[in-house]
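> Provided below for reference: sequence and predicted model.
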Amino acid sequence: MPLNENAVRAELAAIVDPHTGSDLVAQGSVRGIGLDGDRVAVELQLGYPAAGWHEALAAEVRGRLEAMPGVARATVSVASRVQAHKVQKELTPLPGVRNIIAVASGKGGVGKSTTAVNLALALQAEGASVGVLDADIYGPSIPKMLGLEGRPDSPDGKSIEPKRNHGLQAMSIGLLVGEDTPMIWRGPMVTQALQQLLNDTRWDGLDYLVIDLPPGTGDIQLTLAQRVPVSGAVIVTTPQDIATLDARKALQMFAKVEVPVLGIVENMAVHTCSNCGHTEHVFGAGGGERMAAQYDVPLLGSLPLDIRIREQADSGIPTVAADPASPLALAYRDIARRAAAQLSLQARNKAIGLPNIVIQNT
């Protein structure tokens, strides 16, 4: 076959994006193809942040193209562009925020908040602008996990500036009250507080706002589902049957309000003894995978039961920030790419007018 654009496009169609499960052509990542004699230039643009994968993807595409008959040299550029995606009916996107991702669990103690902050840090490490909203009014933990101190500023007495650390923008009721002050509030006060935290914070050009929900399917979750423009949800569970049973309820709640579930994160999947290296499935095995298969949603990844994750979160420097080159941090980054990739497949929201951010790697 003579070298032409169709032949190049056919070769690109044979390369599957592992984060979406779709090929580069079908998912619309091929932005341009140029031919000059025996030279080929290809421009790719992913719909999600993937700075950690750009170089590997460019190398794979370059190798495939240079193996084609008649190609002496291939030049490949890879960029990412985050778009705003569709939210629930009759809701409009939040100013300054392209996409809201809710992180939920059916029960407490599964490591949801730790997963949420590391997911946010991982999205940022992949090239996105990211914020975190702590929606757990009764038990806020984000300030401690992100090492945030002091009350946020209010330049006009009405709106509040998000606190910033590790490159993230963050807001929590824990920043407005004392660390030991209990929130003895009924449901309506809690939902009003959540809406104020969300709407009164001056979020600045976020690609993603990660909302850490309290466990369960109560007032906060219902408020979020009905009044907050959510683009997608991530469900956190452990492999334990009791945990996945409750996680199913959270998943079904989002399905009822037409918020797409981007996938499931299986936390505390396996423990490796630091002394002898013996591995053990403390909370059972395969629960997240079975749940993902039952509801036809992706298993975004499995994370180990590792003392370092807990220690680093308690210190105010979560794993992705504390040890960015570690296997644990890379696992979070892979999960972040997969979650954002699943969101990139959803319909876009054209009612938002933020400038586009391009993450370039050539």
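That came in fine, so what should we check first?
> switch to C-alpha atoms for all contacts and neighbour counts from now on
Noted.
> need the helices for the stretch 251-362 of the chain, in chain order.
In the stretch 251-362 of the chain, the helices defined using DSSP state H, counting those that start in this stretch lie at 287-295, 307-314, 319-322, 327-344.
> Buried residues, the last one. List them.
Okay, so that is helix 327-344. Neighbour counts over helix 327-344 (16 or more other Cα atoms under 10 Å) mark 328-344 as buried.
> And for the first one?
Residues of helix 287-295 classed as buried: 287-289, 291-292 (neighbour count, 16+ other Cα under 10 Å).
> Columns distance to Val97 on top of those residues, output as JSON lines?
Output for these, formatted as JSON lines (distance: Cα to Cα, whole Å):
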{"residue": "Gly287", "distance to Val97": "34"}
{"residue": "Gly288", "distance to Val97": "30"}
{"residue": "Glu289", "distance to Val97": "32"}
{"residue": "Met291", "distance to Val97": "31"}
{"residue": "Ala292", "distance to Val97": "29"}
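> Asp212 contacts Ala102, doesn't it?
Yes - counting by Cα atoms under 8 Å, a contact exists between Asp212 and Ala102, whose distance comes to 6.4 Å.
> which other residues reach the helix or strand hosting Glu43?
Here Glu43 sits within strand 39-46, counting by DSSP states H and E. Contacts made with strand 39-46 from outside it, assessed by Cα atoms under 8 Å, 6 or more residues apart in numbering, are listed as 29-35, 65, 71-81.
> Comparison target below:
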Amino acid sequence: MADYSCTSCTLIPSFNEQGDLLFFSDEITIIDCLKTRFTVTFDERTKEVSLSYRSKEEAKEIVTQIEEVLFTGTDRPSLFGAWRDREENQVSSWVLFPKFKKRIQEHIYLEIITDGLFTHHLQPIFSLHTDRVFGYEFLLRPLEGVLHFHPGKLFGMSQETGLQSLLDSQARRSSIRAGADRLARGEKRFINFLPSSIYDPHHCLETTFREVERSGVDPEDLVFEVVETEDIKDTDHLKEIFNVYRNHGIQVALDDIGSGYSTLERMEELCPDYGKVDRGLIHNCFADEEKKKKLEAIREKGEQLGIELLAEGIEKKEEADFVKSLGFHYVQGYYLGKPNYYPLPNKTTKSF
């Protein structure tokens, strides 16, 4: 029998125009139903059912029909799906049918993730001490002239299909390569990552560290930044991730401090090298007494813990001036520079 466990960030074979859809279930009645209702090949050894398809559209029709036959009402049978690339004779990772169906239906996004068909735009981060560019945040964007997509939908689709770890791994390594190509040594590269995509940091981050070495990037130029889009219930696990990064000479940052799950308590518990303060707190902070108090409290906590603070979402000079007066270290936002493919040309300084 095949291994039906999650393969996390493992690369999977291409979903080509022709191939085989494979299905397995511990419920023998489900297999019998597939054998009765569809033209299939049944493997007595593995107990797997395979259906041939001659186009991606036909594959989409097949999974839709299977859903209509098996997933009726509230019934949710335990059915796993995968596909086989005939050219390479490779089988994709096995996942439960709902995720498998989504992979087939959204095969364009699947291709973007598996083949890494994206690039990165760089948004400058300025030092308030030197008025110069300190580094850049790497933001995932579509490749020009290839397959257009909205980054938010791509990440949403990766979660729905169980490909979040693969996309996160691909994006980390792609960012490292982009930084090696476009930035000089000494310029910081802030690279986002999702904690939930890293199950075992010693194993899952191995390809990331190999990419750092292969690209000739100085680990001290890297800052891996937690994307706080979800409640991190296992703080100890995130601490372990931070420790693994730091053991390789890489710094870490916590995003969206002051909003959602990134509270002062979380900042104290994790003690990152950099704390990025939520743009919601920064917007018109110079004219809002409540925001001023919150930012002052964050500044005090950051100073106490030795965390360097970065204000995100700076859209006005007054916002930059105010956080500078508080003692913040860095600023980032459209007032200073929008994300672009290339680093800022001839504009590495800014007066605050």
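Arrived safely, thanks for sending. Treat the numbers as computed from the prediction; the structure is a model and nothing was measured.
> Got a TM-score for the two of them?
For this chain pair, the superposition-based TM-score is 0.33 by TM-score structural alignment, normalised by the length of the second structure; 179 aligned residues with a Cα RMSD of 5.9 Å.
> which of the buried residues of helix 287-295 of the first structure lies closest to Glu266 of the first structure?
Gly288 (5.3 Å; Cα to Cα).
> Now do the residue found closest to Asp314 of the first structure once you drop the neighbours it is linked to in the chain: how many residues are near it, please.
Nearest residue to Asp314 of the first structure in three dimensions, chain neighbours excluded: Met145, at 5.8 Å (Cα to Cα, 6 or more residues apart in numbering). Other residues near Met145 of the first structure come to 21 when the count uses other Cα atoms under 10 Å.
> How much space separates Met145 of the first structure from Ala59 of the first structure?
As defined by Cα to Cα, to the nearest Å, Met145 of the first structure lies at a distance of 37 Å from Ala59 of the first structure.
> repeat for Val130 of the first structure
Using Cα to Cα, Val130 of the first structure is found at 28 Å from Ala59 of the first structure.
> In terms of neighbours, single out the busier of the two.
The residue with more neighbours, out of Val130 of the first structure and Ala59, is Val130; 28 against 16, by other Cα under 10 Å.
> Figure out the helix or strand that Gln169 of the first structure lives in.
In this structure, Gln169 of the first structure is located in strand 168-172 according to DSSP H and E.
> Break down the stretch 151-300 of the first structure into its strands, ranges please.
For the stretch 151-300 of the first structure, strands defined by DSSP state E, counting those that start in this stretch occupy the ranges 163-165, 168-172, 206-212, 232-237, 261-266, 271-272, 279-280, 299-302.
> other SSEs contacting the one helix or strand Arg103 of the second structure maps to?
Per DSSP H and E, Arg103 of the second structure falls inside helix 97-105. Secondary-structure packing of helix 97-105 of the second structure (3 or more Cα pairs under 8 Å, 6 or more residues apart in numbering; DSSP states H and E): helix 56-70, strand 80-85, helix 151-161.
> Sort out which residues of the helix or strand just after it are buried, please.
The C-terminal neighbour of helix 97-105 of the second structure among helices and strands, as given by DSSP H and E, is helix 107-115. Buried residues in helix 107-115 of the second structure, defined by neighbour count with 16+ other Cα under 10 Å: 107, 109-114.
> for those residues, which one is nearest Leu264 of the second structure?
Ile113 (34.8 Å).
> I'd assumed Ala120 was in contact with Ala321 of the first structure.
No - here Ala321 of the first structure does not reach Ala120: they are 10.5 Å apart, not a contact under Cα under 8 Å.
> The two: which is more packed in?
Ranked by neighbour count (other Cα under 10 Å), Ala321 of the first structure and Ala120 place Ala120 first, with 28 against 19.
> Going by neighbour count, list what's buried in whichever strand or helix holds that one.
In this structure, Ala120 of the first structure sits in helix 112-125 according to DSSP H and E. Neighbour counts using 16+ other Cα under 10 Å place 112-125 of helix 112-125 of the first structure among the buried residues.
> Count the residues that sit near Ala193 of the first structure.
As a burial measure, Ala193 of the first structure scores 17 neighbours (other Cα under 10 Å).
> distance of it from Leu224 of the first structure?
Following Cα to Cα, the distance that separates Ala193 of the first structure from Leu224 of the first structure is 12 Å.
> Need the nearest residue in space to Val103 of the first structure, chain neighbours excluded.
Val234 (4.8 Å).
> which residues sit in contact with the one you found?
When contacts are counted by Cα under 8 Å, 6+ apart, Val234 of the first structure touches 101-104, 261-265, 339.
> closest to Leu12 of the first structure among the residues you listed?
Distance ranking of the contacts of Val234 of the first structure against Leu12 of the first structure, using Cα to Cα, places Ala339 first at 23.1 Å.
> quick one: the closest one and Leu300 touch, right?
Yes - using Cα under 8 Å, Ala339 of the first structure is in contact with Leu300, at 6.6 Å.
> Pull up the overlap in contacts between these two.
Shared contacts of Ala339 of the first structure and Leu300, defined by Cα under 8 Å, 6+ apart, comprise Gly263.
> was I right about Arg81 of the first structure contacting Ile359?
Yes - Arg81 of the first structure is in contact with Ile359 according to Cα under 8 Å; the separation is 6.7 Å.
> export the buried residues of helix 107-115 of the second structure to TSV and tack on distance to His203 of the second structure?
Shown next, in TSV, are the buried residues of helix 107-115 of the second structure (distance: Cα to Cα, whole Å):
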residue	distance to His203 of the second structure
His107	28
Tyr109	26
Leu110	24
Glu111	25
Ile112	24
Ile113	20
Thr114	19
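> between those residues, which is closest to Lys301 of the second structure?
Lowest distance from Lys301 of the second structure to those (Cα to Cα) belongs to Ile113, with 38.9 Å.
> how near is the nearest residue to Ser158 of the second structure once chain neighbours are set aside to Met157 of the second structure?
Distances taken as Cα to Cα, 6+ apart put Gln164 closest to Ser158 of the second structure, at 4.6 Å, once the chain neighbours are dropped. Between Gln164 of the second structure and Met157 of the second structure the distance is 8 Å, computed by Cα to Cα.
> Please say which of the two ends up with more neighbours.
The residue with more neighbours, out of Gln164 of the second structure and Met157 and counting by other Cα under 10 Å, is Gln164; that gives 23 against 20.
> And the buried residues of helix 287-295 of the first structure, which two are furthest apart?
Across the buried residues of helix 287-295 of the first structure, the longest distance by Cα to Cα is 8.6 Å; it joins Gly287 and Ala292.
> what residues do the two have in common as contacts?
Residues touching both Gly287 of the first structure and Ala292 by Cα under 8 Å, 6+ apart: none at all.
> What about Leu262 of the first structure, how many residues nearby?
26.
> Is it in contact with Gly232, as I believe?
Yes - when contacts are counted by Cα under 8 Å, Leu262 of the first structure is listed as touching Gly232 (6.0 Å).
> Before I go, just wanted to say thanks for your time.
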